[in-house]
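[1] here are the coordinates; sequence isn't available:
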């Protein structure tokens, strides 16, 4: 379920870095620096343009990126390959209509032994709900219903768009602070080396500040998971949503017992407790909130 956040952040970081490099290479792209130092007002405007452009480009690419990186096979609603695929599409569409969506999400399956699912897309009209083969094999019908309802709730709540706006604000501060730090560093080298050092320092500081900024997005993601759980409970029923979370907890506990700790820690659903780098709250907390 955290994969949509991971791929959005990865795409955002790459797009933001690309835009920043291009802007830095354009003649006049550093015109926020004058003889008196930094023009902070001009830099803030430039930072906002770069930050929100990168964020919205990432949002526009989110569905395509998820399909490519996860190998999602979209089920054609009129030509499902199997009866099970037809049932999966019908479930998602039924829950979507109950959530008030007027355009049905694409539904897809991707090959993975992990019990996982995610929803993504630039708008409610162009959304995607994807589930892993592991989830379909491990969970019973009621648990699957709860998971699907949770993902549809993310779409209905507009979480991707809201996160994009938050990411745009974070990007603005990342670009702004990275250029200030790079300017300060470039003052400590010879004048002929300053432009090169400034350019390299922008990239280094932007990567570092992007990592710190992602903590804000992670915290927002954890907050929105509770809302999606409540939305899933409204759509599928509280018992099914709670059963889905308990099934996921049972799965993660089994993985922890079967695998080495260092490997289990790399899995999205393999954390024992919530950390600042988690996209999802602890499952016990989610079950308790839902109860």
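    The structure has been received and is ready for your questions. From a predicted model like this one, the values you see are computed outputs, not experimental measurements.
[2] okay, CA-based contacts and neighbour counts for the rest of this
    Will do.
[3] Next secondary structure after whichever helix in the chain runs longest?
    If you go by DSSP state H, the chain has its longest helix at helix 194-236. Proceeding N to C from helix 194-236, the next assigned helix or strand is helix 238-258, under DSSP states H and E.
[4] Not counting its neighbours along the chain, what's nearest residue 17?
    Sequence neighbours aside, residue 203 is the residue nearest to residue 17 in space, at 7.2 Å (criterion: CA to CA, 6 or more residues apart in numbering).
[5] if we can go back for a sec, show me what the longest helix of the chain is packed against.
    helix 3-25, helix 83-98, helix 141-157, helix 159-186, helix 238-258, helix 283-290 (3 or more CA pairs under 8 Å, 6 or more residues apart in numbering; DSSP states H and E).
[6] put this beside the first:
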């Protein structure tokens, strides 16, 4: 797991993800502001409401490419870890995380044992487009193909 996190540092993932998030937020702001001005010329109160609604909707939509990028970086960090400590060790670590998730979900009847980290063992959910980590099954399969 430590080698995986070192992979993020080595690959510059924090920097690129921060830049991507900043760009997406900039687009959200400017698009919302542009439409706000168009609407506010006719009705200031309506314009403000539209501005707030657009900020919310566009921010949620902006999470899709950011999450997609993050999932790609997870595979790259997994590859780095596999090359550093061996793919079997990385597969074992991921399978251990998956077992912990399954046990935690069973014990606490929770569907989101790792939801704060956006890690999921499930791959067939619509919400997967917002996940920052690929499903563990997909990560293990990718490692096995190395």
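    Done, it's in. Just so we're clear, the structure is a prediction, and the values are computed from it rather than from any experiment.
[7] rewinding a little: relative to residue 42 of the first structure, which of the helices and strands packed on helix 194-236 of the first structure is closest?
    Closest to residue 42 of the first structure of those, according to CA to CA: helix 159-186, at 10.2 Å.
[8] list the contacts for the residue nearest to residue 17 of the first structure?
    Neighbouring residues of residue 203 of the first structure by CA atoms under 8 Å, 6 or more residues apart in numbering: 17, 21, 178.
[9] returning to what we had before: could you figure out how far the longest helix of the first structure is turned away from helix 159-186?
    160 degrees (axes from the mean of the first three to the mean of the last three CA atoms, to 10 degrees).
[10] Just the element for the residue positioned nearest the centre of the second structure, please.
    In the second structure, the residue lying closest to the centroid (CA atoms, centre = their mean) is residue 132, at 1.8 Å. Under DSSP H and E, no helix or strand contains residue 132 of the second structure.
[11] In the first structure, what sits opposite it in the alignment?
    Aligned by TM-score structural alignment, residue 132 of the second structure pairs with residue 279 of the first structure.
[12] Now for that match: which residues touch it?
    2, 5, 218-219, 221-222.
[13] could the residues you listed be laid out in JSON lines, adding distance to residue 83 of the first structure and neighbour count?
    Formatted as JSON lines, those follow (distance: CA to CA, whole Å; neighbours: other CA atoms under 10 Å):
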{"residue": "2", "distance to residue 83 of the first structure": "28", "neighbour count": "19"}
{"residue": "5", "distance to residue 83 of the first structure": "31", "neighbour count": "22"}
{"residue": "218", "distance to residue 83 of the first structure": "37", "neighbour count": "23"}
{"residue": "219", "distance to residue 83 of the first structure": "39", "neighbour count": "17"}
{"residue": "221", "distance to residue 83 of the first structure": "34", "neighbour count": "20"}
{"residue": "222", "distance to residue 83 of the first structure": "35", "neighbour count": "19"}
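[14] All good on my end, thank you.
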